[in-house]
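A.B. asks: sequence first, then the predicted structure, then my questions.
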Amino acid sequence: MAAAVTIGVSAAIIGSTVASLPPSCVSTIVNNVAYQRCGSTWYQPVYSGTTVQFVVVTAPH
């Protein structure tokens, strides 16, 4: 009897914003800009008042 396996895949859309990141993200600085890299998805922190949010960006060069 074969078991069914469902794998959830979540693609991050460039320009979308999230309020928090998974704990596995790595802080990376490229060209004096701070990013968070979570697997293959890159985020740049932005401030909305005193709240930090993260915008999905293309991988920096």
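C.D. replies: Great, that's in hand. Numbers count the residues shown, from 1 in each chain.
A.B. asks: CA atoms for contacts and neighbours, from now on please.
C.D. replies: Fine.
A.B. asks: would you map the strands across this protein?
C.D. replies: Per DSSP state E, the chain carries strands over the ranges 17-18, 26-30, 33-38, 41-48, 51-57.
A.B. asks: alongside the first one, take a look at this:
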Amino acid sequence: MTSAVIGSIAYSLPPSCTTVVVNGIGYQQCDNAWYQPRYVGTTVQYIVVDAPR
């Protein structure tokens, strides 16, 4: 598996991801990659972001 590029979009995530809430924002952590969900209409896209602090 290649590492995720910051700013890229994923339309689905592997089942091994966990939800982590940082400063009131829910992120999905999948191994070393972090994703922030973004809703476009009724579709969820996951934006690759830096690890939140």
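C.D. replies: That came through fine. Quick caveat, the model's predicted, so the values are computed rather than measured.
A.B. asks: which one of the strands of structure 1 lies nearest to S10 of structure 1?
C.D. replies: strand 41-48 (10.6 Å; C-alpha to C-alpha).
A.B. asks: would you mind listing the buried residues in that closest one?
C.D. replies: 41-45 (16 or more other C-alpha atoms under 10 Å).
A.B. asks: for it, packing partners?
C.D. replies: When contacts are defined as 3 or more C-alpha pairs under 8 Å, 6 or more residues apart in numbering; DSSP states H and E, strand 41-48 of structure 1 sits against strand 33-38, strand 51-57.
A.B. asks: okay, the longest one sits on what stretch of structure 2?
C.D. replies: So that's strand 51-57 of structure 1. Alignment of strand 51-57 of structure 1 against structure 2: residues 43-49, by TM-score structural alignment.
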